[in-house]
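*Asks:* The following comprises the amino acid sequence and a computationally predicted model.
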Amino acid sequence: MKKTLAIISFCLFTIVACKEKTTLTTATVDSNETFETMLKDYYEDGLKLNPVSATMSGDNRYNEQYPNPLSQDHIDAMKNYYNSYKEKIASYDSSNLTDSQKMSLDILKWECDINLEHLSYKNHQYFPIDQMWTANLTFGQLASGAGAQPFNTVDDYKNWQLRVDGYLQWLAMAENNMREGVKTGYVLPASLIKKIIPQLNEMTVTDVKKHLFYSPVYTIPESFSNEEKETITIEYTNMIADKVIPTYESIHDFMENEYLEAGRKSSGIDAIPNGEAYYNHQIKLYTTTNMTADEIHNLGLKEVARILSEMEQVKNQIGFEGDIKAFFNDVRSNPKLMPFKTPEEVIANFNAIHETMKPQLEKLFDAKPKTPFEVRRTEAFRENSASAEYNPGSLDGTRPGIFYTPIPDATKYNVYSDESLFLHEAIPGHHYQISLTQESKTLSDFRKTLWYSGYGEGWALYSESLGKELGLYTDPYQYFGMLGAEMHRAIRLVVDTGMHAKGWSREKAIQYSLENEAEPEAGIISEIERYMANPGQALSYKIGQLKIQELRAKAKAEMGDKFDIRQFHNQVLETGCVPLALLEEKINSWITATK
């Protein structure tokens, strides 16, 4: 009897337990599906607020739109967007989510908090234009007809006209905001203003057929009827003559006269209202850490000293007689390192670097992107102030990833750092990291277009250290170029914090760079002014690189024979861009699971 009761009790318990398990499993599945829907909504709502991002990703649903990010309506909409999703995030129990979803939840929390913090400052309103980073430069790329904006159909040409109308409203408000900024203490350094003026002047050429915005007319598809071609030509001519040129003339004249006269002499962001707090925010934004300016400055000094020691060894290997500063000057001016006559030769050299490393990539990577890749010369209108850069391909892979390199004068183009530059900007740097993220079948859409500079630039700088493993750096000058590129990022830790937190002048930062790296003076000046325009961004490279190197060394030490460099790279790359703390948690979990 007791045995029978025990069996009955066990059966009843089993039935109840099964029911509870089924209920919990169903609840978990429902929660997971609801969570994924919320992530998709976040991504879709974000595209509506920033339709140019949609275009850049190859999503053409909003190609005619350009909402004004300076308008109060748009700022309020952005704040409401992030606040509403913060509330939605709080309703989810992370214990019911998968590991990937838990990371998405943590990332979304970070996204909402850091963006709301950013919107609490006035800098984005009063500094809408600089020489390096701002929407006018991106829009110029779209206007060229060779960027992400499509010009394949008649509707494409109409969409662009509508987008131009919205952009010109932004440009007019940018002028008004900068005028207001002068009154309230938010004004750019005069040295930066001087670099913006020629960029704006490029857009005031009165010969419409030579204007950048006329470029799409030259590439009207042959399939268009003669009437369509004529209509587009007339409409674009009128658009440029009646709208584009007058708006640019207005802001150019304001910038050249009133704004330049008001330009501040100080270099650091701490000179503007609430500047110290803003810089602390920028450090957090770009490094995704809680490091202080002092900690970063001291780390930079240590890294500069370490890399200088390695540079001395390469100098001695080459057989150069003289001190390191003399060697820097020799590298800057050595005719053997400036062998090219035409921009095409520069591009061909980068393609040759790619061919050299192709056979070795298998040893370090078993995941490679399908998105095509190209090397192109930077467009003329922004070439003099631009650095080499990578523009991602479209999400569907139909538009290639593009490595842009400025070549203002091919005869003065120095090749000594080309191998490390290609590893950073192209393969396996930004092209692998961004394309693999975009091609992922497991990541939520919103994570495919995220950008965290600490991770993204950290990976690219880490990629430079892979050169010997990829069959490069056989020429000591190219290895010196890698050290020079790393030194360049170490110097950034010193000069960025120096200018924005320690009262350094632009001139002191330039001099410090000249004494510790072999970059040409013109390039160093451009770089220092870049840091002035976007405080904190330059810190992300070295902070991210050091973290990835630290995690690789830890994994190798703890996993021993089980360590596989390809699997380590998969672990780093498969998450897409994430704050560094989340990357560290993931790698630590992988190490533990593998052990």
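*Replies:* Noted; the coordinates are in hand.
*Asks:* switch to C-alpha atoms for all contacts and neighbour counts from now on
*Replies:* Fine.
*Asks:* which residues in the stretch 401-550 of the chain form helices?
*Replies:* For the stretch 401-550 of the chain, applying DSSP state H, counting those that start in this stretch gives helices covering 418-425, 430-439, 445-448, 453-464, 476-501, 506-516, 521-533, 540-559.
*Asks:* For those helices, state which one has the densest average packing.
*Replies:* Stretch with highest mean neighbour count among the helices of the stretch 401-550 of the chain: helix 453-464 (a mean of 27; mean count of other Cα atoms under 10 Å).
*Asks:* Can you name the residues that contact residue 145?
*Replies:* By Cα atoms under 8 Å, 6 or more residues apart in numbering, the contact set of residue 145 is 151, 215, 216, 219.
*Asks:* Compare these and tell me which is most surrounded.
*Replies:* residue 216 (22 neighbours; other Cα atoms under 10 Å).
*Asks:* For the nearest residue to that residue once chain neighbours are set aside, which three-state class applies?
*Replies:* With Cα to Cα, 6 or more residues apart in numbering as the criterion, residue 216 has its nearest non-adjacent residue at 5.0 Å, and that residue is residue 145. Using DSSP: H, G, I helix; E, B strand; the rest coil, the structure places residue 145 in coil.
*Asks:* and the comparison structure, right after this:
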Amino acid sequence: MNASRIVPFSAMLIAMTLVCGFLSTIISSKVAAQERRSADEQLRELYETEFAWRQHEMGKIRNERGEWVDAGRWPDVSAAAQARRLEYWNAALEQLARIPRDQLSAKALINAEVFEQIITSRASNVRFRTYEAPLNSDTFFWSGLHPRMGGFDNAQAYQRYIARLEDLPRYFQQHTANMREGLARGYSVPAVTLKGREQSLLPYRAAGEENPFYAPLKAMPSRISEAQQSALRKQALEAIQTAVVSAYTALFEFMRDEYLPGAREDLAARSLPDGEAFYLAQIREYTTLDLTPEQIHEQGLAEVKRIWAEMQAVRDDVEFEGDMAAFFEFLRNDPQFYARTPAELLGVSSYVAKRMDGKLAETLGFLPRRRFTLLPVPDAIAPFYTGGRGGLNSCLMNTYDLPSRPLYTIPALTLHECAPGHALQAAISREAPGDIPEFRARNYFSGYGEGWGLYTEWLGSQLGIYQTPYEEFGRLSYEMWRACRLVIDTGVHYYGWSREQAQDYLRRHSALSEHELTTEVDRYISWPGQALAYKLGEMLIRRKRAEAEEALGAAFDQRYFHDVILGLRSVPLSVLESELDRWIADGGQNPYADVDWLQR
């Protein structure tokens, strides 16, 4: 064989080796892609099945537009139903564990982590039997069961509503049975935090059209015929008389005569059955972080010290002569800081919201179409409700006891609850581009959501929303309030603080009124762990923003930073941190750059 033939043959071998290697790479890639799709598909089937099952369990059905709406019944909340759900969720977690995480796509991996946090928390709550205390100092299972404003779109929705009214006795009886079991084993809300809360039941004992449950029947859409409207009103009045009034009367008597006298006297979650494990589970649920009470307490003390120095700087800026305690008294008592009518307070909040509207284009890249309204907190719950609360359709401002509602805190409160806080956040969750599964779009993690809300209060300073040093001090007082929560929540539930000790700590470090600090401390006592979410979430967001500004320099655009956060919808804080790290590493790009209709 001569050399002239050997060279082409060698070249052919090399070429064949290269081709085989190339084909092997393609095949391996296709196999890997197939495995990844298979893992993604397993996960999708798992979370879609669970979410649909959970909606039915919670008393929901799909309407004619495919939306989840209330069915003609309330959920089954019996102990047997709770056990059934725990069995289902345990099985779902086992199934999730069998899906190889390293074979999931990047988007599916987020879905898996979100789903795991949701189901772990739900299973944990059933395991600790939290359903035996379905209330706290400002939120009760018997409130919010009818629309706050307006009615329903069609006759079928009204018929389902009336069926729910007829189902109220059964629903309340199940809750009552659960609460009795809780009392028997020493698991209840502390009695001191529920004083007078039974009064919120009284408006629902009114007969006829004065009952709040009749409100949706007063103005009905014209597409429903007059004859249908008349029939529906008659059915509603009968249901109110035979079911609603009796259900609320029986519940009022149970709360007054049995639950409140029998509720526990001690305060700490740690003193409950298996209390230390329970408190750690609540911390994990609300913060989505693996932190100990000791770690949180120390972080709180450090934040209190930092914010205190900033508050002192504002006091010096207004040239107040006196120490901080005297400044607090001045802020709590000077008439210039207080509204004279509910309309005045609502007007200040509305003006802040409109000023923020003018800043939204420089704050966010994606803006939703949905709008929210401003409403006063309903009279029945206002005496012990928080200063405000925002959601998808409305932003509530508390106008009860105006001398306890300083106007200098209203700008921060409005940013947090309305826009760019919770109301806007909820609308973006529904409308933002991106393939977000339904179970994520309709989920809410407190660490993420409340962290964003508190961050927007700080953001107001960067945007020039606060017009006076007093409003800036109001923001700082609110931030201090959230930092104190880290100290107080862990102080009460882990270190055994008294109610008076917690109130005194908040009183010494913030300008909150006596009414506010009393209702707030009662809330922390009756709702272990929830108050920790705000500051821990906000601290993470501000820390990641500082890292982004340093890493990206002039390329940093806060619109894109905010779009990344809100575009994720609600995720555990660990996921939020990793996704922001990824965004920074990729150069801080517009996350919606490929969405054509947003670039027009």
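*Replies:* Perfect, I can see it now. Just so it is clear, the structure is predicted and the values come from calculations on it, not from any experiment.
*Asks:* from the contacts of residue 145 of structure 1, which single one is nearest residue 328 of structure 1?
*Replies:* Nearest to residue 328 of structure 1 among the contacts of residue 145 of structure 1 is residue 215, at 41.4 Å by Cα to Cα.
*Asks:* Now the element after the helix or strand where the closest one lies, going C-ward?
*Replies:* Applying DSSP states H and E as the criterion places residue 215 of structure 1 in helix 215-218. Next helix or strand after helix 215-218 of structure 1 toward the C-terminus (DSSP H and E): helix 226-239.
*Asks:* so how far does that following helix sit from its counterpart in structure 2?
*Replies:* Compared with structure 2 after fitting, helix 226-239 of structure 1 deviates on average by 2.4 Å (mean Cα distance after the TM-score superposition for structure 1).
*Asks:* how about the helices in the stretch 1-150 of structure 2?
*Replies:* Going by DSSP H, counting those that start in this stretch, the stretch 1-150 of structure 2 shows helices at 3-57, 79-97, 106-127.
*Asks:* in the last one, what counts as buried?
*Replies:* Spelled out, it's helix 106-127 of structure 2. Within helix 106-127 of structure 2, the residues scored as buried using 16 or more other Cα atoms under 10 Å are 108-126.
*Asks:* just to revisit the earlier point, tell me which other helices or strands the helix holding residue 215 of structure 1 touches.
*Replies:* helix 226-239 (3 or more Cα pairs under 8 Å, 6 or more residues apart in numbering; DSSP states H and E).
*Asks:* Just after the helix it packs on, pick out the following helix or strand.
*Replies:* Following helix 226-239 of structure 1 in sequence, per DSSP H and E, is helix 245-254.
*Asks:* Can you pull out the residues in contact with the helix holding residue 215 of structure 1?
*Replies:* Outside helix 215-218 of structure 1, the residues touching it (Cα under 8 Å, 6+ apart) are 143, 144, 145, 151, 232, 233, 236.
*Asks:* Spatially nearest residue to the counterpart of the last one in structure 2 (excluding sequence neighbours)?
*Replies:* Alignment of residue 236 of structure 1 against structure 2 is given by TM-score structural alignment, with residue 236 as its counterpart. On the basis of Cα to Cα, 6+ apart, the spatially nearest residue to residue 236 of structure 2 that is not a chain neighbour turns out to be residue 162, at 5.7 Å.
*Asks:* cool, and residue 278 of structure 2?
*Replies:* Residue 278 of structure 2 sits nearest to residue 128 (Cα to Cα, 6+ apart), 6.8 Å away.
*Asks:* so how far is residue 388 of structure 2 from that neighbour?
*Replies:* 30 Å (Cα to Cα, to the nearest Å).
*Asks:* Between those two, tell me which one has more neighbours.
*Replies:* residue 388 (20 against 16).
*Asks:* Contacts only, for the aligned partner of residue 562 of structure 1 in structure 2.
*Replies:* Residue 562 of structure 1 maps onto residue 555 in structure 2 when the alignment is built from TM-score structural alignment. By Cα under 8 Å, 6+ apart, the contact set of residue 555 of structure 2 is 587, 588.
*Asks:* Mind listing residues that contact stretch 126-139 of structure 2?
*Replies:* 77, 82-83, 86, 125, 140-141, 175, 178-182, 187-189, 193-194, 197, 278, 381, 384-386, 519, 522-523, 526-527.
*Asks:* From start to finish, how long is that stretch in a straight line?
*Replies:* Start-to-end, stretch 126-139 of structure 2 (Cα to Cα) is 19 Å.
*Asks:* from the chain's centre, how far out does that stretch sit?
*Replies:* Offset of stretch 126-139 of structure 2 from its chain centre (Cα atoms, centre = their mean, to the nearest Å): 17 Å.
*Asks:* Over to stretch 24-37 of structure 2?
*Replies:* The answer for stretch 24-37 of structure 2 is 40 Å, by Cα atoms, centre = their mean.
*Asks:* That one against structure 1, how far on average?
*Replies:* Averaged out, stretch 24-37 of structure 2 is 4.2 Å away (mean Cα distance after the TM-score superposition for structure 1).
*Asks:* okay, now residue 65 of structure 1: neighbour count?
*Replies:* Neighbours around residue 65 of structure 1, by other Cα under 10 Å: 22.
*Asks:* who's in contact with the alignment partner in structure 2 of it?
*Replies:* In structure 2, the residue equivalent to residue 65 of structure 1 is residue 73, according to TM-score structural alignment. Shown in contact with residue 73 of structure 2 (Cα under 8 Å, 6+ apart): 59, 160, 163, 164, 167.
*Asks:* neighbouring contacts of stretch 425-432 of structure 2?
*Replies:* 366-371, 391-392, 419, 441-442, 566-567, 569.
*Asks:* any idea which of these is closest to residue 500 of structure 2?
*Replies:* So of these, ranked by how close each gets to residue 500 of structure 2 (Cα to Cα), first place is residue 391, at 32.2 Å.
*Asks:* Could you report the separation of the match of residue 236 of structure 1 from residue 160 of structure 2?
*Replies:* The separation that residue 236 of structure 2 has from residue 160 of structure 2, given Cα to Cα, amounts to 11 Å.
*Asks:* what's the overlap in contacts for the two?
*Replies:* Joint contacts of residue 236 of structure 2 and residue 160 (Cα under 8 Å, 6+ apart) do not exist.
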